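Novice: What would the 3D arrangement of this be:
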Amino acid sequence: MPRRLSGGAGDFARRGGQLRVSLTPRCQLGCWFCHNEGEIPPRITHHDRAVQPRRRALDVGDFLSPINAMTAAGIRRVFFTGGEPLLSPLARPILQGLPPHQMDDYTTTLITNGLTLTKDLDWLAATALDRIKVSLHYFSDASIAAIAEGKPGDIAKIKAGIEAAVGVIPIVELNLLLQEQNAHEVMDIIAYARELGIGLQIIELVDTDHNAGLGGVKVASGDISACLRSIATAENVVTSGTGQGRRVFTVSGRGGPMTIEVIDAALGRHHVGQCSTCPEKERCIEGFWALRLDSAGTLSPCLLRPDLRLDVTPHTADPAALLAAVSAHLDAFTEGTLP
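Specialist: Here you go, the predicted structure:
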């Protein structure tokens, strides 16, 4: 178990305690809404192979060293993302290299589209992953094609992977981006989550330069919340911390009570100093939400501002130097003094 660091550069817990690790910008699908966490979305590269994301600058050790340093310094949640993270040749050695840990110290989550989950599940089950979250934005092959611009998908294969993971991975969850293309299937996905007894998070659209005007009008979550309210035994509204507010519904599911979260922009947004003069503030619905470490070797505290990235490649082999550089960058971001 990594040594717990405290004070100074190690004070990450007070900032929200979340690290998103993007193992690759590549994905089999080309979903219209994808912002790829500030990288070139797969949809754009699929249309024009001349437009490519940044080249990978990190190797296995370059990923694991910052992850271990920042969890020791107070990061409480680590998410492995992409693109589709399981497409990365580094996914297996990185996830197998995670040290054993207690979920009271921090948690590790893989976010995947589920297309290769049945193939990868055996080795994933032997890692220190605490959770797999499958992005289930569709419940039919027709909806996959509508959302992913005709890219082939296989909902039966995705569902088989989800169902195989239940009982093998400690926690399995779903997330769903609410949009016009899947509005007719949302209740089916809710019923599916309840049938399996696994948590579900429903998310409102984040408008970015990459998806504006592509997928129709934004769908608010109010009607979904009203439906959930009619079947819930409890509703808890959470507006503290960073990012958007959310409604947490307790409903009955297989095996007992389970939760369905609805991210609701109407509950308010949480911003920091850098946001006060940011030209993107009016359309931003997150504020300071998560640190994002990407395969190109940069770390960013903001979804919509790639110009605020910090190059961490000089520090990946020196945990103390890495923590000092990242902490100074975050202090400046929080105070609004980054260029």
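Novice: C-alpha from now on. contacts and neighbour counts both.
Specialist: Fine.
Novice: V21 falls within a strand, correct?
Specialist: Yes: remark: V21 belongs to a strand, assigned using DSSP: H, G, I helix; E, B strand; the rest coil.
Novice: if I pick it, what's in contact with it?
Specialist: Taking CA atoms under 8 Å, 6 or more residues apart in numbering as the criterion, V21 is in contact with 78-82, 292-294.
Novice: quick one: it from L136, how far?
Specialist: According to CA to CA, to the nearest Å, V21 and L136 sit 20 Å apart.
Novice: for A156, same thing?
Specialist: Counting by CA to CA - A156 and L136 are separated by 12 Å.
Novice: one more, for comparison:
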Amino acid sequence: MLLDDRYGRVATDLRVSLTDRCSLRCSYCMPPEGLPWLPKDEILTDAEVIRLVGIATGLLGVTEVRYTGGEPLLRPGLVEIVRQTPVHTSLTTNAIGLSRLAVPLAEAGLARVNVSLDTLDRDRFVALAHRDRLADTLAGIEAAAAAGLTPVKLNTVLMRGVNEDEAPALLQFALDHGYELRFIEQMPLDAQHGWSRDNMVTATEILESLSGFGLTPDLSTVRGSAPAETWLVGGGPARVGVIASVTRPFCGDCDRTRLTADGQVRNCLFARGESDLRTPMRAGASDAELAALWRTAMWGKLPGHGIDNPAFLQPDRPMSSIGG
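Specialist: Now for the predicted structure:
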């Protein structure tokens, strides 16, 4: 069985949110005071996560798993969950605490990490994340590289009037340290529902701001379902990516399925509905029955996220609750 849909797409990449909690309060994700967290009894246990990941990889053709949050490093059982994941495994994190966990995670089988880094300025970091943790993030990034969790990919969201002037500095930082930087267009997934297309820094603007780096299209790889378009820096081999989910959507090639921390399948990051696996699992459903429910959820996937549609409605869940 495969996780196919009515438009010929097959989901082979599973994103699993392990918690909705986070150690930062980034303004494009949640308010400074945080959010009402999911009740503990609604969160999947480690054994339940491992079982559902096993169903996805063993019965449904998933070949890659990425653990996300919130902040997945806050999950006490993370190392063992990674150890029990039988396919290529990665992590999206803010890297706070990664200096302590990078080696255990690498030994457990983690392949690489994606780290959110929106600024190199301490004061600006505090203004954006409402926490004075830039040094911890940078230490975590260094530890990941030292532990072999490579390529270390840095994810940056540029915001107009906030940090868009830092694009060249961030790229130079990545080049100097051997990291791979990817700029991401800000998406309508903030808890405050304050996203505005007019305030979003677009892919075109991002590339214009990097004109001094001599970027040329990266023709060495086929993009396929990868979210980032990549450019060679100064002829290569260093690269920089841009994920233009809003202005250059790649929905037609999407290969993702998502599992929230409370056991809900989301067939799209922007889906308005979810399919519950936790309740039937706790009621005694078999692996085959859960796989069938998962396939049904994916069959209902829409052809695109519809952000450009005047009728578009932002998901009720923010990014921290959905998982990156």
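Novice: Taking the contacts of V21 of structure 1, please make a PyMOL selection of just the buried ones.
Specialist: Applying 16 or more other CA atoms under 10 Å to the contacts of V21 of structure 1, the buried members can be selected in PyMOL as follows:
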select buried, resi 78+79+80+81+82+292+293+294
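Novice: In strands, which of the contacts of V21 of structure 1 fall?
Specialist: Among those, DSSP state E puts 78-81, 292-294 in strands.
Novice: would you turn the residues you listed into CSV with distance to L95 of structure 1?
Specialist: Listed next are those as CSV, based on distance: CA to CA, whole Å:
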residue, distance to L95 of structure 1
V78, 11
F79, 11
F80, 9
T81, 12
R292, 17
L293, 15
D294, 15
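Novice: Do a quick rundown of the strands in the stretch 201-339 of structure 1.
Specialist: 234-238, 246-253, 256-263, 291-294, 298-300, 310-311 (DSSP state E, counting those that start in this stretch).
Novice: which one in structure 1 is aligned with G148 of structure 2?
Specialist: Using TM-score structural alignment, the partner of G148 of structure 2 in structure 1 is I169.
Novice: picking up where we left off before, out of the strands of the stretch 201-339 of structure 1, which is the most enclosed?
Specialist: Among the strands of the stretch 201-339 of structure 1, strand 291-294 has the highest mean neighbour count (mean count of other CA atoms under 10 Å), at a mean of 25.
Novice: Go ahead and name everything in contact with that one.
Specialist: With CA under 8 Å, 6+ apart as the criterion, strand 291-294 of structure 1 contacts 18-24, 37, 298-302.
Novice: Closest one of those to V219 of structure 1?
Specialist: E37 (20.9 Å; CA to CA).
Novice: Give the equivalent position in structure 2 for the closest one.
Specialist: Using TM-score structural alignment, E37 of structure 1 sits opposite a gap in structure 2.
Novice: Then A332 of structure 1?
Specialist: By TM-score structural alignment, A332 of structure 1 lines up with G300.
Novice: Look at that match and say how many residues are nearby.
Specialist: 15 (other CA atoms under 10 Å).
Novice: isn't it right next to G8, touching?
Specialist: No: here G300 of structure 2 does not reach G8: they are 12.0 Å apart, not a contact under CA atoms under 8 Å.
Novice: Give me the nearest residue to I322 of structure 2, chain neighbours excluded.
Specialist: Excluding the flanking residues, the one nearest I322 of structure 2 by CA to CA, 6 or more residues apart in numbering is T260, at 5.7 Å.
Novice: And the alignment partner in structure 1 of the one you found, how far from R56 of structure 1?
Specialist: The equivalent of T260 of structure 2 in structure 1 is D294 (alignment by TM-score structural alignment). When distance is defined by CA to CA, D294 of structure 1 is 8 Å away from R56 of structure 1.
Novice: Return every residue with contacts to both of these two.
Specialist: With CA under 8 Å, 6+ apart, D294 of structure 1 and R56 have common neighbours T24.
Novice: L87 of structure 1: neighbour count?
Specialist: 18.
Novice: And for the one 4 residues further on?
Specialist: Using other CA under 10 Å, A91 of structure 1 is surrounded by 20 other residues.
Novice: Do I have it right that it meets G61?
Specialist: No: contact between A91 of structure 1 and G61 fails when scored by CA under 8 Å: they sit 12.0 Å apart.
Novice: Residue in structure 2 paired with R305 of structure 1?
Specialist: With TM-score structural alignment as the criterion, R305 of structure 1 matches A271.
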